[in-house]
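Chemist: A predicted structure for the sequence below; I have some questions about it.
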Amino acid sequence: MRTPHALLATAVTTTALVAAVVAPAPAAGADAVPPPGTTHYVQSATTGLNAADSAGAVEQHRPRGDEDRQQWTLRVSGASYLLENTDTPGSCLGRAGDLAGTVPCASADAAWEITSAGADRYALGVPGTDRRLTVAPRSAGGDHPARLAVAGGSGNLADWYLTPVTPTTRPMPPQDARTLDQVTFLTSHNAYANGADGGFAPPFVNLFPNQTRGIERQLADGVRGFMLDIHQTPDGAILCHNSCTLVSRPVALWVDLQRMVDFLKAHPDQIVTVFLEDYVDPGVLRAELARVTGLPDVLYRPDRTGVREHGWPAMAELTATGKRLLIFSDHSRSADRAAGLTRDSFGVMYQREWTVENHWSMGSGVGASDWSCYSRWYGAGADIPLTRTEPGFRPLFVMNHFRDTPIADTARTDNAKLADRARRFCQPAARKKPNFLAVDRYDLGDPAAAVAALNTYAYP
């Protein structure tokens, strides 16, 4: 069993899991064009998706590492630049009229003028014109077209990140200096669905628990992030999957929160985060939290401590103040305003305001998996790409790594590949290191090794 401290160790024996180059922090002037010969993802600052060669068309696709012709090597050609596809030497990102396409690198249509657009963004312009590589505007109520365009004008649709395939990272700061957004935590998906603490689903569904150890054991094993589904019943906010109907011995939210608060009281150097898939009225949730003894003593309020303006605090600051429990809800602020009571008024933060999160599923519990890493919250009125940042503030990154159905053998295999997916797919997709690695059956496949590996360096 790993101790809680082992997950935050500054050195591990699994350094082979970390393929990032550790180097000093980049110098000032980071908006200068990267050096020739470096390989990048050409990533939309609006959608977070990558430019990919699709049979000669250049389209925006979900980030897939090196599996989808999405990597481009920067070359110099006179006063211009070329972006050569790594899968097809001699073929460059270029233009076919008003659309983007791959063309021979020797073609005049392959040349780009690359200029800074601020905030580590770039514009890729046609030399001598005002035309730029751009994401086409979305249709009413729809998505942006996949095919990239070349058009006049500027704005976010024409802003791009040149995200390095092999990033320059830096050593993790000392234990007392590292900030919350520099640390990675092991997180249990559907932590309540364990069969050890009580019932969690109707018959048959409860044959597929996401975890097999209770909350207290999860805490002892080093789990520090907990994903919980809450539903409203006459008894309050209850932990159930999809519905509490026909569930035998379900657990109330306050009971599991009390276990976490008691753990934090006994371990003053530890930090815990709770993510609520939230189907209850705000008044019901407030009453449920009021049942937890000692909760106000440990509840951390980023909305009251200047995080939005100055960034996340140091871990040492949180432990010094004793405020070491964060609670997030996936509920919408607008719905709560309509109800007359917002969750953040009693300390539950709206997750979309403070984090980014990739799509929740890699596919069914058997068969092929989808390792692409893209935002759970882009589209349907919530345009939050994984790459979202703000001046002075970087959202925490929740990386989901599980299937539709938790099957033990599949979870074991998936968890053993967690570090590789985090490094090759999700870290460049979000342009930040995952802060929460959420898995099914955390006891299989050693996902704690991936957490430990990520905690050896800071990105960027």
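Modeler: Cool, got the structure.

Chemist: Please make it C-alpha for all contacts and neighbour counts, starting now.
Modeler: Will do.

Chemist: who touches Leu180 in this structure?
Modeler: Residues in contact with Leu180 (C-alpha atoms under 8 Å, 6 or more residues apart in numbering) are 312-315.

Chemist: quick one: what helix or strand has the residue nearest to Tyr459 when sequence neighbours are not counted in it?
Modeler: If the residues on either side of it in the chain are set aside, Tyr459 comes closest to Thr169, at 5.0 Å by C-alpha to C-alpha, 6 or more residues apart in numbering. Here Thr169 is covered by strand 168-171, with elements defined by DSSP states H and E.

Chemist: Run through the neighbouring helices and strands of that strand.
Modeler: Taking 3 or more C-alpha pairs under 8 Å, 6 or more residues apart in numbering; DSSP states H and E as contact, the helices and strands that strand 168-171 lies on are strand 21-22, strand 457-458.

Chemist: got another, please set it beside the one above:
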Amino acid sequence: MERENRVETISRLAQWRIDTFGPSSYRRSDSFKIGIWNWYLSVEKARYVYVRLFPEPGRVAKERPPLARFLLRACWSGPPRRSCVSPVHEHLLRSSEDFFWQLDTMYAGRFTIDVEFLDLKIASNNAAESSTSIWPNESIAVQNIASKSSLGCLSRMLTESIHADVTINTTDGVLKAHKAILASCSPVFESMFLHDLKEKESSTININDMCLESCSALIGFIYGTIKLDQFWKHRLSLLAAANKYSISDIKDCCEESLLEDINSSNVLERLHVAWLYQLQKLKKGCLTYLFVFGKIYDVREEINSFFQHADRELMLEMFQEVITAWKPISRRRESTSQPSMAPRLLLALALVLLASGASAASVGDTCSSEGDCGAGLHCSDCGGGGDKTCTRAKPIDPLTHGTGLPFNNYSWLTTHNSYALAGSSSATGSALITQTNQEDTITAQLKNGVRGLMLDTYDFNNDVWLCHSFQGKCFNFTAFQPAINVLKEIRTFLDGNPSEVITIFLEDYTASGSLPKVFNASGLMKYWFPVAKMPKSGGDWPLLKDMISQNERLLVFTSKKSKEASEGIAYEWSYVVENQYGNEGMVEGKCPNRAESPAMDSKSQSLVLMNFFTTDPSQTGVCANNSAPLVSMLKTCHDLSGNRWPNYIAVDFYMRSDGGGAPLATDIANGHLVCGCDNIAYCKANSTFGTCVIPPPSPPPSPRKAPSGGKGTSAGGSSSSSGAMARVVLPKLSFFFGVALLILVILSY
């Protein structure tokens, strides 16, 4: 009898064989397991035959009741052999009363009952939630097995270097990998091997900013072999690499991980990382931790140093977050009469910021290092008597006043020979014997608001290089670096700043076909603004917001006319008028066009480029030139260019001046272009064109010695008024006092 009550199971099928039913009217099977439940079958013989299916009573069935979809089959061995099949049933089964199948006839012979479970779900206690199957989709199961097998194969390929075809050089070791796998996960790696670049030719990638251990973690992630502790140890390095090589999966994973363990000792570092790599979820998490949960008090000692170097826009977001956090707390306090910590929090933050602002020098103040100057300022060697002074390094972002104007209604700070950095050495290994024009990297320039870059491109060493010409050619001692390096910096910036537009002006000495290869390899083509959309007869350009929304955020102009038709690179002077560069373009009261450019007042070109730099660059002379003479030339070129303000203002050593410098000149041009004011700082938000808010004048600066000598000082104009002009934009200290007063007003309500 025990054997007759046993139910055989395989997969999702259960079978109960009853050899003889006997005189009894009721039989129940032994329990059998399908899924996570123990089940029973029973047969009751009366006028009809009733077959029941139910789970074993107990905790599992009560807490996790099964929702079953099944069919039953009853067979009699005969003779003759007969069978009945039930419809497909779907029932929530808790007890033997929840389901029965009625058979009208009971035949003689061996009796077999089959139950085929088509699906089993754990019924949800919440009616709004759907129940989920305990069995995975078969295709998913196959995929899981296949994925596991593939990961095993990839692991062997990596660890045993099976058919490895690329070498990766790190700072302290070498790794072997496979081009196809690297290229499949990163568009940057793909470009390296797709085009005729040195990585393709040598089958070598130099990753000079990662150690062997960190790079092993990166490759391990790509191959699927990374361990959790390895990931956690190197996640900041992995994040930087993911940003550099455009590997979004790693970037997303790092962001989620960094969100998991925010604490008082790392929250400011995480906030900086979030700002640097545009990680919105991480940034929001850090701000919530600091202000919603009130952990700002735990970092009082570190916050002062943080604000010395934090970006101004980030600080404004922090103020907004603390005010947002205070409002609901304030409302609850009013309704419950309970004291709130939010006013104290705001006041503490204001005092901290005032302290940090008070310790930071403003425009025109003396300094000894970058840390002495406020946000957006640079400690330059432009002070009198050999002193250093704080000068502006960053213009006001015109996007803060909207993006609804045509692109030719904005002005952009532009760096002449952006790649020619003072103190750098040639990537060939040779010493540089040539002129330099800037002081910081392309990435730093872009972070400081530079949006126009001037690059000289040459065919050199079987690649495209950024170089100065010597007798019309590029040599080791005039070659700075391969162009691909700078183009990748630009791509990384555009990747991380989806609202920014960059213009590249190429002084082009390359042969046909060279530039498309390097631009494709850099990954910049996805941002390319097509020549077909550029206005041909001096009309307005597309709206800036449309260029941003369509992700056409890179304008490239070449000095070679033939390349517009052959390579799709716009010939500059079909769209831009440009004044003479060098000393001839710095004569007071004059703004002649360069030889290749149409006349400055030509209306067939809708963009205006104003050069203002000496023939022989001078880091000392530029201090005076980038001040009052620059602002004076701005007005001169406006008058001689058909009353058009320049869209690009190109200078050497853009961070050097007697005060406001090139950033101030850009603000002046944008003020006239964007809102009809003398400075974009005067534009009134959400107002008609020409509505300006002019602040009261600042006290005159204390007298300082004019900078000594320098080739640029004779290029036009006095610098006596530049200090006052520099103070048109409020210094950092005044900004923080204003914000603090705003907070105190809020607290008084």
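Modeler: That came in fine, so what should we check first? Small disclaimer: the values here were computed from a predicted structure and weren't measured.

Chemist: care to give me the TM-score?
Modeler: The TM-score (TM-score structural alignment, normalised by the length of the first structure) is 0.54; 278 aligned residues with a C-alpha RMSD of 3.4 Å.

Chemist: that older thread, deepest of the helices and strands packed on strand 168-171 of the first structure, which one?
Modeler: The highest mean neighbour count among these belongs to strand 457-458 (a mean of 22), with neighbours defined as mean count of other C-alpha atoms under 10 Å.

Chemist: which residues of the second structure does that strand align to?
Modeler: Counting by TM-score structural alignment, strand 457-458 of the first structure pairs with residues 672-673 of the second structure.

Chemist: Pull the contacting residues for Glu8 of the second structure.
Modeler: Glu8 of the second structure makes contacts with 14-16, 32, as judged by C-alpha under 8 Å, 6+ apart.

Chemist: can you pull out the helices in the stretch 201-350 of the first structure?
Modeler: In the stretch 201-350 of the first structure, the helices defined using DSSP state H, counting those that start in this stretch lie at 215-220, 253-266, 282-290, 295-298, 307-310, 315-321, 333-339.

Chemist: Just tell me what Ala117 of the first structure corresponds to in the second structure.
Modeler: Mapped onto the second structure by TM-score structural alignment, Ala117 of the first structure lines up with nothing.

Chemist: so is Ala117 of the first structure in a helix, a strand, or just coil?
Modeler: Using DSSP: H, G, I helix; E, B strand; the rest coil as the criterion, the local structure at Ala117 of the first structure reads strand.

Chemist: Name the nearest residue to Met289 of the first structure, sequence neighbours excluded.
Modeler: No Met there; residue 289 of the first structure is Leu. Closest residue in space to Leu289 of the first structure, ignoring its immediate chain neighbours: Trp254 at 6.2 Å, by C-alpha to C-alpha, 6+ apart.

Chemist: what's the matching residue for the one you found over in the second structure?
Modeler: Counting by TM-score structural alignment, the partner of Trp254 of the first structure is Ile484.

Chemist: Repeat that for Gln182 of the first structure.
Modeler: Superposed on the second structure with TM-score structural alignment, Gln182 of the first structure falls opposite Asn409.

Chemist: need the strands for the stretch 251-400 of the first structure, in chain order.
Modeler: Counting by DSSP state E, counting those that start in this stretch, one finds strands in the stretch 251-400 of the first structure at the ranges 251-252, 272-279, 325-329, 349-350, 355-357, 396-401.

Chemist: could the ones you listed be laid out in a markdown table, adding distance to Phe425 of the first structure?
Modeler: Putting those into a markdown table (distance: least, C-alpha to C-alpha, whole Å) gives the following:
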| stretch | distance to Phe425 of the first structure |
| --- | --- |
| strand 251-252 | 36 |
| strand 272-279 | 23 |
| strand 325-329 | 25 |
| strand 349-350 | 26 |
| strand 355-357 | 14 |
| strand 396-401 | 11 |
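
Chemist: what comes into contact with stretch 254-265 of the first structure?
Modeler: Counting by C-alpha under 8 Å, 6+ apart, 215-216, 219, 237, 270-272, 288-289, 291-295, 298, 324-325 sit against stretch 254-265 of the first structure.
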